[in-house]
Structures are given as C-alpha cells and as structure tokens.
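> sequence and predicted structure below; questions after.
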Amino acid sequence: MRVLGIESSCDETGVAIYDSEQGLMAHQLYSQVKMHAEFGGVVPELASRDHIRKLTPMIRSVFTEAGLSMGEVDAVAYTAGPGLVGALMVGAALGRSLAVGWNIPAIGVHHMEGHLLAPMLEDEPPEYPFVALLVSGGHTMLVDVSAPGCYQILGETLDDAAGEAFDKTAKMMGLPYPGGPLLSQLAEQGRAGVFEFPRPMVDRPGMDFSFSGLKTAVRVEIARQAVDEQVPEQTQADIAHAFQQAVIDTLAIKCRRALRETGHKTLVVAGGVSANKSLREQLQQMVKKERAQVFYARPEFCTDNGAMIAYAGWVRLQAGHQSPLAINIKARWPLDELEPMNV
C-alpha cells in the first residue's frame, strides 16, 4: 500500500509518500520560522494561509520526486489533531478532497502518534513493547506502548512542555525566535557547576513533569546577574548550560523510572527536543546502566514532518481504519483516546 501523508498542524508544512514495500519514496518539508520570527511566535492565521500556498505545489513536487503520476497512491493520510485549528483544517480539507477525487480512503492521523511511530521509519526500528518519551514544543509525556494504538499515559507535563520551556527561557535571555535551538547552542559554551537549578518533581513519586518553577529560578538568576540590564556573555552561557542540564536530568530520571516500573527494556524518544545532542548522550548513558536500549527518529524526522503522518496513516489503514467523509479535526486530542489497532 502507498500512502500520501500531509502534515499541517502548526508552522511546518510536510508532505511525503510512504510505500509498504519500498519504504519512504519522497518527502518535503517547509518551515515558516522566518515568517513568524518578527512576531516572536507562531501567528495562527498566517500559518494557515501559508499552508494553503505551499501544500498543493509541494504535493505535486513529491509525486514527481517519487516518479509517480498525481493520484498514484492507495490512500491519503492527514494530521487531524492536536494543533492549530486553522492549520489543521487546511491539510485535512485538502487531504479529504484528494481522497474523494481519487476515490481512495483517507485517514485522519493523531499528530503525536505520528511522532511516536517516526522511529519505525529507520532501518532498525524498535520492537514492541516499549516506553516512549514524546518531547516537543507542545508536548512532554511518557507513554507505555504495548502495541500499535495501545497507549497508556504514564506521565505528562502539568504546565509547559520541555520545548516550550526552552523557547521561553531563551526569550528571557534575549535570544531571537525560535530560541530553543539557540539556547542549546549557547549551553555548549557554558561551564558546568557555575549555576545550579532545581530538577522539578523528581523527589516525588510518579512520572509527571513541571517546568514552570525551573523557568522562575532562571528568571531570578538572570535578574541577579544583570549589570545595567545586561548579562555578561559567559554568564549567559553558564545559565543556559545549567538550565539545559536541569531539563535533561529531569527527563532522564523520569525515563529511568518509567523503564523500571513497566519492566520494558526499550526506550523510544521522539519529538523536536529529541534531536538535542546532550539529551541523547545522557539517555544513552542511562539506558546502558539499565541494560536497555534507546531508539530515535533521524534528526529530520524529529520535528513535524509528512513522513511520520504517511507511515502512521499506513499503519492505521492496515488495521482497517478509515475516516468518515465529514472532516473532524481536534485542537486537543488525548493520545490515550485513540482507537487500538489489531495489526
């Protein structure tokens, strides 16, 4: 089966074609970062309009790249949620329309299930069951994955997601949007041990996360270190290093706890923050001590992309799932509300 995947949940437009025999045939991604940068964050209306402009040309281009004629697929998968309502509607309306025009099935995909399954696109995919850490700008959660579609939430953030905490902390430090990746780069120049920030909620049972207190601690330290409202460059790097280490330690501690409580020996890490080099290094050390293993998607599939939607759509369609003709998108959509799959 060959599936066209369309991702338009926020500020990245992704299109891909996945073939169950040949694997990923083609994929393209367009980021709206430059457009939103002058506003310091994503403007939903502008995001929706840009998806309208980009999607059709990108779909044509992906078919050409794959060596296929337009419509030479067996199904269309599109992101149905969670995400920005207008952005979701653009991809869902176009995906549903193409499916009707080509007389093929369509399937609305859960955005986070796409991220969770993205490592399955690799040459050596993980085997079920496993613990998944989904860590991005909008979500941070630990999930017990017993089979495709069988998800039990072990813990999730009570306030900001990890990626959101990175971006907001970067903004406090005066870094341009999107600040998260820039803060990580700055942290590489920082010195260990100069500052120490709290590891939120690691001293209590459970696997939930909270990063609001950590942000407050950073804000207080920035104010304390400022001279004439400016923080020295090396001090900024030291603060960035301490902040990043606090987030990474927290994620690693909760992942270790999840592996021990479930008894699983496989950890899957997905979402934009999973591309963080320091996070990967620390998780690798942790799973080695736990005699476990960790799997990631390749860096280009850590952020939002059409390949993960195409693959997740294929898995759902293989299980006999299809979306009705009426378009149903969800700005909020708990992962554990997904219908289980028998595949």
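That came through, no problem.

> use CA for all of it now, contacts and neighbours both
Will do.

> helices or strands up against the helix or strand D144 falls within?
Assigned by DSSP states H and E, D144 belongs to strand 140-147. Applying 3 or more Cα pairs under 8 Å, 6 or more residues apart in numbering; DSSP states H and E, one finds that strand 140-147 contacts strand 130-135, strand 150-156, helix 233-262.

> of all these, which one is nearest E196?
helix 233-262 (5.9 Å; Cα to Cα).

> list the buried residues in the closest one.
Residues of helix 233-262 classed as buried: 235-252, 254-259 (neighbour count, 16 or more other Cα atoms under 10 Å).

> ditto for stretch 98-116
By neighbour count on 16+ other Cα under 10 Å, the buried set for stretch 98-116 is 98-99, 102, 105-116.

> what's the farthest-apart pair in the residues you listed?
Comparing every pair within the buried residues of stretch 98-116 by Cα to Cα identifies W102 and L116 as the most remote, at 28.9 Å.

> the helices in the stretch 1-150 of the chain, which residues?
Assigned by DSSP state H, counting those that start in this stretch, the stretch 1-150 of the chain shows helices spanning 33-37, 44-65, 85-102, 111-117.

> here comes the other one, which I'd like you to weigh against the first:
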Amino acid sequence: MLVLGIESSCDETGVALVETAATGLPRLAAHALHSQIAMHQAYGGVVPELASRDHIRRVLPLAQAVFDEAGKRLADVDVVAYTRGPGLAGALLVGAGVACALGAALGKPVLGVHHLEGHLLSPFLSADAPEFPFVALLVSGGHTQLMRVDGVGRYEILGETIDDAAGEAFDKSAKLMGLPYPGGPWLAQLAEQGDPTAFKLPRPLLHSGDLDFSFAGLKTAVLTQARKLGDDLQARKADLAASTQAAIIEVLLKKSLAALERTGLQRLVVAGGVGANRVLRTQLNAACARRKVRVHYPELHLCTDNGAMIAMAAAMRLQAGMQQPTEVYAFDVKPRWPLDMLDTLGAVAA
C-alpha cells in the first residue's frame, strides 16, 4: 500500500510517500519539505494568511518532486493522508482541500491525521526505531507533553504544559534577547558560547510532584534579567541564552526521568522540534544510559513538521486496524484538537 502524506499545519509544507508491507514497519519512499522561515522573518513570527498562500503555491510542486524521487505515479497512490489538526485553520484547509481533491479525482480514500500523533510516531521512521510500550516526551512548537504509549492510538497523557510550552519558551526568550525568528535555534546556537550557570533562573514546577510543565514564569524571569542588564545585555547575551536553555532542559530532563520511574518503563521517545536540541539530547542520553533506559529520536531532518510523519502515522494506523480511510470527500479541520480526544472526536473527515 502506498500512502501520500500532506502536512500544512503552520509554516512548513511537507509531502511524502510511505510504503507499507505485509510485515514490518512502513518505509519512507521519498519526502520533500519547504520552510517558510525566510518569508516570516520580516514579521518576527508566522503570519497566517501568508502561510496559507504559500502552502497553495508549494504543495503541488513538492508532490511532483516526491513522485519523481520515488519513481512512482499519482495513480499508484492507495490512500491520501493529510494533517487535519491542530494548527492554523487556513493552513490546514489548504492541505485538507488538496488531499480530498486528489482523493476524489483518483477515486482513492483519504484519511485525516492528528499532527501531534505524526510527531509522536516519527521516530519509527529512523534506523533505530522504538518498540512499544514507551514514555514519550513530545516537545513541538506550542506543545509539551509526557505520555505513556502502549501502541498506535493507545496514549495516556501523564503531564502537559499549563501555559507556555518549551518551544515557546525558547522562541519568546530569544525574541526578548533580540535574536532573529525563529528564535529557538538561534538561542541554542548562542548558548554554546555562554555560561549556563551565569544567571539563576527559575525551574517552574520542577518539584511540583506531578509531571506537568510551566514555562511562562521562566520567560518573565528572562525579561526581568534582560531589563536589569540594560546596556550590558549585548555583552552578556550568550550567558543569558545558556542559562535560559539550561533551565528549560533541566525541567524536561527531570520530568522525563520521573515519568520513566513512575511508569516503570525502560524506553523513552523524544519527538518534536525541540527534540533536535543538541544539549537536550546529550543530557538525556547520559542520564538514561546511567539508568539503562533506551532513548529514541526522529532523524534530525524529521524533527520539524514534515509530510513523512503524516504519511507514517496514517500507515501505522491503517496497519494496526485503528482506523479506516473514507471515500467521503467533504472535509473539515480541527485547529484545536487535544491528542487525548483523537478517537473520541474521530480522526477521519466525515
């Protein structure tokens, strides 16, 4: 079975082809990705209308590139999958509309996919794929969650952010320091030149006794510290970046270890854009090695939003018998769609 996946939830347009077999994990045949970072930099953040218009321009050329790379034809597709939510409403509608139009034209079924499930299952595309069950640390954009994952569609949320997510803490703190958009990668790069102990910043909810997160207070502390530095901010910016990163990573690390201890599981999966952070990976690897816990990540180029994770999630759902695609081509999108409501709200457009 050949699954075409389309991702358009925010500021990346992704298209991919994934092949399933009778046994074993689905295989990535080809994928292509266009990032809108350069377009949005002038505005300091994502402009939804511009994002939607750019998805319209990019999605079909990217699809053609994917078919050319895989040596496949459009007629070879068995299922067309797309991101149904969460995300920007207009951006989601572009991917949903294209997917359902292709499905209708080909007479092939379509399947709406949860964006976060795509991230969650993206490590199964790597050479070192995990096995169920595992604890998952999902750290993408506006989401930070810890989950117990017993199988496809079998997710128990152990803890989640009550305000800003880790990715937002990186980006907003970077903006306060005057770093370009998107701030997270710039902050991480600058932090390599700084002292992570230079400033004493809070670790919100670190000792709360639960597995929830809160990063809004950290962002406020960074703002306060930046104002205190005044004209010295430029000279101390690397130290402030390193201290900010250290605070975020310590919370992610200790909460993840607590989740492993609480569940008794010996496998951790880290997914989402923040999962590409080098310091986070280094510290998680070291801490988990001491506890004889296996850690799995997506390939670095698949940490951000991409079509491969959408095609993979659809293929794994179909393989597990969790869902059936539909040949009803009317569609809707779900800009707000909690992962724990995935099956109660239905994952296929009706």
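Great, that's in hand. Predicted, not measured: the structure shown is a model, and the values here were computed from it.

> most packed of the helices of the stretch 1-150 of the first structure?
helix 111-117 (a mean of 24; mean count of other Cα atoms under 10 Å).

> what's the matching range in the second structure for that helix?
Aligned using TM-score structural alignment, helix 111-117 of the first structure spans residues 115-121 in the second structure.

> what's G40 of the first structure aligned with over in the second structure?
In the second structure, G40 of the first structure lands on G44 (TM-score structural alignment).

> L154 of the first structure too?
In the second structure, L154 of the first structure lands on L158 (TM-score structural alignment).

> wait, isn't that match in contact with V149?
No: taking contact to mean Cα atoms under 8 Å, the distance of 10.1 Å between L158 of the second structure and V149 leaves them out of contact.

> show me the contact partners of stretch 326-334 of the first structure.
For stretch 326-334 of the first structure, the surrounding residues in contact (Cα atoms under 8 Å, 6 or more residues apart in numbering) are 80-85, 88-89, 92-93, 96, 110.

> I meant stretch 143-150 of the first structure, not that one.
So stretch 143-150 of the first structure is contacted by 128-134, 151-155, 262, 315, 336, 338-343 (Cα under 8 Å, 6+ apart).

> try it again with 6 Å
Among residues not part of stretch 143-150 of the first structure, those counted as contacts by Cα atoms under 6 Å, 6 or more residues apart in numbering are 128-132, 151-154, 340-341.

> mind listing what the alignment partner in the second structure of R298 of the first structure touches?
Alignment note (TM-score structural alignment): R298 of the first structure maps to E299 of the second structure. Contact analysis of E299 of the second structure by Cα under 6 Å, 6+ apart lists S126.

> hmm, try it at 8 Å
By Cα under 8 Å, 6+ apart, the residues touching E299 of the second structure are 123, 125-126.

> in the first structure, which of the residues you listed still touch?
Counting by both residues aligned by TM-score structural alignment, their matches' Cα atoms under 8 Å, these that remain in contact in the first structure are 123, 126.

> average offset between stretch 52-62 of the second structure and the first structure?
Taking mean Cα distance after the TM-score superposition for the first structure, the mean distance separating stretch 52-62 of the second structure from the aligned residues in the first structure is 0.7 Å.

> coming back round to it: tell me which of the helices of the stretch 1-150 of the first structure sits nearest to G180 of the first structure.
Nearest to G180 of the first structure among the helices of the stretch 1-150 of the first structure is helix 33-37; the distance by Cα to Cα comes to 12.5 Å.

> how far is that closest one from where the chain is centred?
Centre-to-centre, helix 33-37 of the first structure and its host chain are 19 Å apart (Cα atoms, centre = their mean, to the nearest Å).

> tell me what it is packed against?
Using 3+ Cα pairs under 8 Å, 6+ apart, no helix or strand is in contact with helix 33-37 of the first structure.

> tell me, how many residues neighbour the residue nearest to H110 of the first structure when sequence neighbours are not counted?
Leaving aside its chain neighbours, H110 of the first structure sits nearest to G81 (5.5 Å; criterion: Cα to Cα, 6 or more residues apart in numbering). By other Cα atoms under 10 Å, 27 other residues sit near G81 of the first structure.

> contact partners for G81 of the first structure?
Contacts here follow Cα under 8 Å, 6+ apart; on that basis G81 of the first structure touches 9, 88, 109-111, 329-333.

> and for S136 of the first structure?
Going by Cα under 8 Å, 6+ apart, the list of residues near S136 of the first structure reads 161-164, 270-274.

> check the separation of the first and last residues in stretch 84-93 of the second structure.
For stretch 84-93 of the second structure, the separation between the terminal residues is 8 Å (Cα to Cα, to the nearest Å).

> what range in the first structure does it sit on?
Counting by TM-score structural alignment, stretch 84-93 of the second structure lines up with residues 80-89 of the first structure.

> show me how far the matching stretch is from its chain's centre.
Centre-to-centre, stretch 80-89 of the first structure and its host chain are 15 Å apart (Cα atoms, centre = their mean).

> same deal with stretch 203-213 of the first structure?
20 Å.

> and that stretch, what's buried?
Residues of stretch 203-213 of the first structure classed as buried: 207-212 (neighbour count, 16+ other Cα under 10 Å).

> which two of the residues you listed have the greatest separation?
M207 and S212 (16.0 Å).

> which residues in the stretch 251-350 of the second structure form helices?
Under DSSP H, counting those that start in this stretch, the stretch 251-350 of the second structure gives helices at 278-290, 307-320, 342-345.

> mind putting these into JSON lines with mean neighbour count?
Listed next are those as JSON lines, based on neighbours: other Cα atoms under 10 Å:
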{"stretch": "helix 278-290", "mean neighbour count": "15"}
{"stretch": "helix 307-320", "mean neighbour count": "27"}
{"stretch": "helix 342-345", "mean neighbour count": "12"}
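
> appreciated, that's everything.
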